[in-house]
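[1] Turn this into a structure:
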Amino acid sequence: MQIANIQDKDRARGLRATLGFIQGDSLALDAVLTEAAEDPTPGATAALVLAVTEQAAMYANAAPDAVQQLQSLILDYVQQEANRG
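    Model prediction:
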């Protein structure tokens, strides 16, 4: 299901960002972020965010309880933020 106009270059950037993050490669991650920020295409940075979100949704579909896990994580983060004041 396609709900956003994500191009192949956005998906490639999303994959590169994900790999950089997983591998702890801050230079690779910075390169992707800089590339998206300097892209003259309107909304290139937003498209990167959507591409990574699309990836996460695809990976989450592999877990039968992905929605519940995500909801639980959201609640945890909200609670942690509330505890900080």
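[2] Only C-alpha atoms from now on, for both contacts and neighbour counts.
    Fine.
[3] Show me what the lengthiest helix in the chain is packed against.
    Longest helix in the chain, counting residues (DSSP state H): helix 66-84. Contacts defined by 3 or more CA pairs under 8 Å, 6 or more residues apart in numbering; DSSP states H and E place helix 66-84 against no helix or strand at all.
[4] What count of nearby residues applies to residue 9?
    Each residue near residue 9 was counted by other CA atoms under 10 Å, and the total is 14.
[5] quick one, what contacts it?
    For residue 9, the contact set (CA atoms under 8 Å, 6 or more residues apart in numbering) is empty.
[6] Following up with a second sequence; could you model it the same way so I can compare the two?
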Amino acid sequence: MAKETTKTTIEADGLRYRSKAPGSPFAATSSFGAATMSCFLCGKHRPRAMLKSKKLLGKSQPVCAPSCKELEAQLAAKK
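    Modelled structure (predicted):
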């Protein structure tokens, strides 16, 4: 099934999207610990408490705490 295409044009005020919600889905929170970061391995955004630092390619990168697969299984079991 083909995905429906949406035609967009740049309006006079410079905005392009009418149906897109403004802002980011990863809005900044007031506390540093509640912010999300993306896992370097799987790319999913997680709260910082679910991530750990691991040295990859000579630099510390945030990755999912036990592992990406284990964390995904834990989160699926909670639902």
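[7] After superposition, what's the TM-score here?
    The TM-score (TM-score structural alignment, normalised by the length of structure 2) is 0.23; 31 aligned residues with a CA RMSD of 4.2 Å.
[8] still on that earlier bit, chain center to the longest helix of structure 1: distance?
    Counting by CA atoms, centre = their mean, to the nearest Å, helix 66-84 of structure 1 is centred 17 Å from the centre of its parent chain.
[9] Going along the chain, name the helices of structure 1.
    Using DSSP H, helices in structure 1 cover 8-22, 26-38, 44-60, 66-84.
[10] for the second one, which positions count as buried?
    Neighbour-count burial for helix 26-38 of structure 1, with 16 or more other CA atoms under 10 Å as criterion, is recorded at 28, 29, 32, 33, 36, 37.
[11] Tabulate the residues you listed in a markdown table, adding columns for distance to residue 67 of structure 1.
    Formatted as a markdown table, the buried residues of helix 26-38 of structure 1 follow (distance: CA to CA, whole Å):
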| residue | distance to residue 67 of structure 1 |
| --- | --- |
| 28 | 30 |
| 29 | 27 |
| 32 | 28 |
| 33 | 28 |
| 36 | 29 |
| 37 | 31 |
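[12] out of those, which one sits closest to residue 60 of structure 1?
    Of all the buried residues of helix 26-38 of structure 1, residue 29 has the smallest distance to residue 60 of structure 1: 22.0 Å, by CA to CA.
[13] how near is that closest one to residue 76 of structure 1?
    Distance of residue 29 of structure 1 to residue 76 of structure 1, computed by CA to CA, to the nearest Å: 26 Å.
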